[in-house]
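Participant: Show me how the following folds:
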Amino acid sequence: MKQDHHLHPSQCPTDWKTAYVTPVPKTCSPQFLTDYRPIAITPISSLLWEGFIFRWTYSHLAPLMDQQQFGNIKSSPTTHCLVNLLDSV
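Facilitator: Take a look at the predicted model:
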C-alpha cells in the first residue's frame, strides 16, 4: 500500500497521529495505575507543524485579543494579571 505524504486541507496524516506512551511513576513504589503519569512521545514532524500552525494562528489572532487577557497567552503570564490588579487598586 502506497503512503501519501502530501498535506491536504482539513486532514492530518495518519503517521502524525501516532504517539508512543511511556508510563512514568509518580511515586517511589507505584502500586496502582493512578501512580503513573503517561508521557506521550509524538513524531517530530507533527511537533514542527504544531509550532508552525500555532505561530501562524497567533499572529493573526493576537491583534483581536482583549488586552486584559492573561494566562495562556505568549509573554502574558497570570502574574501580569496580579500586577494589573494591584496597579488598579
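Participant: CA only for contacts and neighbour counts going forward, please
Facilitator: Will do.
Participant: what's the offset of whichever helix in the chain runs longest from the middle of its chain?
Facilitator: Longest helix of the chain, by residue count under DSSP state H: helix 44-61. Helix 44-61 sits 10 Å away from the centroid of its parent chain (Cα atoms, centre = their mean, to the nearest Å).
Participant: Any buried residues in that helix, and which?
Facilitator: Within helix 44-61, the residues scored as buried using 16 or more other Cα atoms under 10 Å are Ser46.
Participant: I have a second one here; can you model it like the first so I can compare?
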Amino acid sequence: MCRTASVFTDIFNISLSSAVVPTCLKTMTIVPVPKKCIVSCLNDYRPVALTPIVMKCFERLVMRHIKTQLPPSLDPLQFAYCPNRSTDDAITTTLHTWTIRTHMYECCS
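Facilitator: Now for the predicted structure:
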C-alpha cells in the first residue's frame, strides 16, 4: 500500500472510531452556477458545493457500509440515492398512479 493510502486509511479509521469528521474535510466551496443563459437576479443561480475529493471518498466508503446494514427491501417509492433510479422514475410513477386513480374515480362516479 502506498504511503498516501496508509495515511488516509488511518484518518478514516480514527474518524470512524471517534465518530468525528476532521474539520479540514468538512470545508467546501460554494459556487453559484447560473440556471439560465441570461441571469437577472440571485434566484437565477443554483448553489453547487465543491467538496474535497478525500471527503467524497470517505462518504462513499461510509455509504457502502451503511447500505450493507439496511434492510434489503427499501420502500419502492424511494428514488433518491438509489442506483439506476432518477427523477424520471419518480415522475413516471406519480403520473401512472394519478392516471389509475383518475380512471378509478371516473368509473365509480
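Participant: Could I get the TM-score for this pair?
Facilitator: With the length set by TM-score structural alignment, normalised by the length of the first structure, the two chains reach a TM-score of 0.66; 78 aligned residues with a Cα RMSD of 2.8 Å.
Participant: coming back round to it: how far out from the middle of the chain is the following helix or strand past the longest helix of the first structure?
Facilitator: With elements assigned by DSSP states H and E, the helix or strand that comes after helix 44-61 of the first structure is helix 78-88. Its chain's C-alpha centre and that of helix 78-88 of the first structure lie 25 Å apart, by Cα atoms, centre = their mean.
Participant: Give the aligned range of the longest helix of the first structure in the second structure.
Facilitator: Taken onto the second structure by TM-score structural alignment, helix 44-61 of the first structure occupies residues 53-70 there.
Participant: Residues touching the matching stretch, excluding its own?
Facilitator: Phe12, Leu25, Lys26 (Cα atoms under 8 Å, 6 or more residues apart in numbering).
Participant: circling back: against the second structure, what's the mean shift for the longest helix of the first structure, could you check?
Facilitator: Superposing on the second structure and averaging over aligned pairs (mean Cα distance after the TM-score superposition for the first structure), helix 44-61 of the first structure comes out at 0.7 Å.
Participant: Can you tell me how far Ile11 of the second structure is from Leu95 of the second structure?
Facilitator: 47 Å (Cα to Cα, to the nearest Å).
Participant: that older thread, most neighbours of all the contacts of stretch 53-70 of the second structure, which one?
Facilitator: Phe12 (21 neighbours; other Cα atoms under 10 Å).
Participant: list the contacts for that one?
Facilitator: By Cα under 8 Å, 6+ apart, the contact set of Phe12 of the second structure is Phe58.
Participant: Could you say which helix or strand holds it?
Facilitator: Using DSSP H and E, Phe12 of the second structure maps to helix 3-18.
Participant: and the next element down the chain from that helix?
Facilitator: For helix 3-18 of the second structure, the succeeding helix or strand toward the C-terminus, using DSSP H and E, is helix 23-26.
Participant: What residues in the first structure pair up with that following helix?
Facilitator: Per the alignment by TM-score structural alignment, helix 23-26 of the second structure matches residues 14-17 in the first structure.
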